[in-house]
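Chemist: A predicted structure for the sequence below; I have some questions about it.
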Amino acid sequence: MARGRIVAAIRGWFAGCDFVEVETPALQVSPGNEAHLHAFATEAVGIAGARAPLYLRTSPEFAAKKLLAAGEPRMFELARVWRNRERGPLHHPEFTLLEWYRAGEPYETLMADSAALLALAAEAAGAKALSFRGQEADPFAEPERVTLAEAFDRFAAMDLLATVQADGATDREALAAAASRQGIRVAADDTWADVFSRVLVEKIEPNLGRGRATILCEYPVSEAALARPKAADPRVAERFEFYACGVELANCFGELTDPAEQRRRFEAEMAEKARVYGERYPIDEDFLAALAAMPEASGGALGLDRLVMLATGARHIEQVLWAPLAEG
């Protein structure tokens, strides 16, 4: 019942901000091009029996950006999405992403949006505090804002940006040595990104969103996915993640609109996916073509199920799903 009230409140909030609710297709020619993101594959069978590979979307992002390119200035979607190889207290193979986009507005606006949505969910659920695994946060307090560089220094005693060059290239050996000095396990075949992620998970994330929400911003550009570089420092990108009670709730970007750079990133990610998992996903050429016509914009993705969990005090994501998938 709380989930229903939260969803209704979200729809009302976006309507009040002049957003249009869209419904983009779940079947896509590409499910996304991030190395460690795993999709559910299927196929379309024509009347004559011809077969074409398709995927269930891992996000509605590609389709939404095509709508931005077509002239839609503000939109949101409560999208059913699917991700393989994900199962646990905070992960379910099928879940709901709230995605929203603002054309012509800076990504800092999405920081305010995220804080407003957190407070809205708590109010709809009748919660005065959020809780998860012994941590609590005030959903109505102004979030703290911390850069990745500040977080690595504060919680891991590491100089993150000393391992990132001006052109965004990374120094694996320097980061690995710094991590080892802090007692973090580093394997011989770990990449810079592997070490970065391990420090983030072990040292940083448990300290975020305590007492109040945390905006963790200015990710190294190599971890930017679909975000544009920050004008004042091209080593980092206009990307932030929004945390409460140590739980990542949202991932938001100042959107990249350079199709050549986006292609380069996609190809690098798929090369890494092929190296690690022995497979790669196709690139959506229509999406890259749309980027050339897309206006400057900001966009966010928020895990609705996790938001409901924190607002209701649930311990497992399956407690806030109507009909969870049985584990095989």
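Modeler: Perfect, I can see it now.
Chemist: CA atoms for contacts and neighbours, from now on please.
Modeler: Will do.
Chemist: so the residue nearest the centre of the chain: helix, strand or coil?
Modeler: Centroid check for the chain by Cα atoms, centre = their mean gives Asn251 as the closest residue, at 3.5 Å. Three-state call for Asn251 (DSSP: H, G, I helix; E, B strand; the rest coil): strand.
Chemist: contacts only, for it.
Modeler: By Cα atoms under 8 Å, 6 or more residues apart in numbering, the residues touching Asn251 are Arg239, Phe240, Glu241, Phe242, Gly300, Ala301, Leu302.
Chemist: same check on Tyr277?
Modeler: Applying Cα under 8 Å, 6+ apart, no residues qualify as near Tyr277.
Chemist: from the contacts of Asn251, which is closest to Gly49?
Modeler: Of all these, Ala301 has the smallest distance to Gly49: 37.0 Å, by Cα to Cα.
Chemist: what's the distance between the closest one and Asn207?
Modeler: From Ala301 over to Asn207 the distance is 22 Å, taken as Cα to Cα, to the nearest Å.
Chemist: more crowded one of those two?
Modeler: Comparing Ala301 with Asn207 by other Cα atoms under 10 Å, the one with more neighbours is Ala301, at 25 against 18.
Chemist: comparison target below:
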Amino acid sequence: MPARHADRRPRLMLRNRITARFRAWFDARDFVEIEAACLQVSPGNEAHLSAFSTQAIDASGARTTLHLHTSPEFACKKLLAAGEPRLFSLAHVFRNRERGPLHHPEFTMLEWYRAGEGYETLMRDAAALMALAAETAGARTFTWRGREGDPFADPERLTLAEAFDRHAGIDLLTCIAADGTTDRDRLAVGVTAAGLRVAADDTFADLFSRVLVARVEPHLGMGRPTILCEYPISEAALARPAPHDPRVAERFELYACGVELANAFGELTDPAEQRRRFEAEMDEKERVYGERYPVDEDFLAALAEMPEASGIALGFDRLVMLACGAGRIEDVLWTPVAETAP
């Protein structure tokens, strides 16, 4: 154990230095650091996010189900509604059903929010922090599994429509109506032509994800970072529609060396629309996994008071992993969660 820790320690100390420099970066820009409670009424309402759950027992012995949050997002937006204009959180978050070189059941999410500012500002923020992590680590390039990228280069900006056309030959926007309704069958034709499997029970989201993972993501962040933006509105449950095209949302993801690092939104602030989207996501979750999570009513109430804002979640451990040349996320965690027996 001491020898193994000694081998890991240089990367862990580098992690601490990056953390300190990130905090200084946010402080210099008048952000307030907040701490979100891990236990929440709802862990999040996205269909394919799975939570860890527990029972709170009061003095009378009554039990209430609570969940470890999958993101501090709901808490951060409540604070935006309360009047905090710029905030960030380095939060421990928890996701079940996830473990691998890029996934861990407990990890650190860096989230930050800007009231009254567009999500393009977050694109610049994310690029600056990626460069700052590389500078702190003394890394001139990022590499992962034979893929290489320059963390100091200006990111390529690519829409989902452009990416699907370039890498799969699919005209994505013809599969989405002006009101955001998706045409699953039309997309299935394109997916089949691209040489990918289509099952009878595949939804539009299933097919979209299959193309993204198999044909698009392997090309992202090569040579320089990629900002993948303008997701179909159906694939952005917490983002507002883009003003130039209601078929797509103000959502982007940042990639380096094929690794997804961050997910950002121009935030949806319509509580009725957010409720509709959450219910649709939970219907899909129940169909696939046989379970659903409650909606946080306080969160929906806060949306009615929340100013226009943009927000982003960055996988801090993944960024540290790339900055120090590690091969697995566990290599940059101080105390990884032990593997459970099958």
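Modeler: Perfect, I can see it now. What you see is a predicted model, and the numbers here were worked out from it, not measured in a lab.
Chemist: and the TM-score between them?
Modeler: Overlay of the two chains. TM-score (TM-score structural alignment, normalised by the length of the first structure): 0.99; 328 aligned residues with a Cα RMSD of 0.5 Å.
Chemist: rewinding a little: what is the equivalent residue in the second structure for the residue nearest to the centre of the first structure?
Modeler: Aligning on TM-score structural alignment places Asn251 of the first structure opposite Asn263 in the second structure.
Chemist: so where do the strands sit in the stretch 201-328 of the first structure?
Modeler: According to DSSP state E, counting those that start in this stretch, the stretch 201-328 of the first structure carries its strands in the segments 211-212, 214-217, 229-230, 233-237, 239-244, 247-254, 297-303.
Chemist: could you export the ones you listed as JSON lines, including distance to Asp113 of the first structure?
Modeler: As requested, these are exported to JSON lines (distance: least, Cα to Cα, whole Å):
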{"stretch": "strand 211-212", "distance to Asp113 of the first structure": "15"}
{"stretch": "strand 214-217", "distance to Asp113 of the first structure": "12"}
{"stretch": "strand 229-230", "distance to Asp113 of the first structure": "20"}
{"stretch": "strand 233-237", "distance to Asp113 of the first structure": "19"}
{"stretch": "strand 239-244", "distance to Asp113 of the first structure": "11"}
{"stretch": "strand 247-254", "distance to Asp113 of the first structure": "10"}
{"stretch": "strand 297-303", "distance to Asp113 of the first structure": "9"}
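Chemist: what about the equivalent of Asp190 of the first structure over in the second structure, how many residues nearby?
Modeler: Matched to the second structure by TM-score structural alignment, Asp190 of the first structure sits across from Asp202. Other residues lying near Asp202 of the second structure total 14 when counted by other Cα under 10 Å.
Chemist: how far away is the alignment partner in the first structure of Ala326 of the second structure from Met158 of the first structure?
Modeler: Matched to the first structure by TM-score structural alignment, Ala326 of the second structure sits across from Ala314. Noted for Ala314 of the first structure: a distance of 34 Å to Met158 of the first structure, by Cα to Cα.
Chemist: who's in contact with Arg157 of the second structure?
Modeler: Arg157 of the second structure touches Thr226, Ile227, Leu228, Cys229, counting by Cα under 8 Å, 6+ apart.
Chemist: quick one: contacts for the second one?
Modeler: Read it as Ile227 of the second structure. Met123, Pro155, Glu156, Arg157, Leu158, Phe252, Glu253, Leu254, Tyr255.
Chemist: how much space is there between the last one and Ala24 of the second structure?
Modeler: With distances taken as Cα to Cα, Tyr255 of the second structure is found 24 Å from Ala24 of the second structure.
Chemist: between those two, which one's more packed in?
Modeler: Counted by other Cα under 10 Å, Tyr255 of the second structure and Ala24 do not tie: Tyr255 has more neighbours, with 25 against 12.
Chemist: so what's the residue count around Thr141 of the second structure?
Modeler: 21.
Chemist: what does it correspond to in the first structure?
Modeler: Checking TM-score structural alignment: Thr141 of the second structure goes with Ala129.
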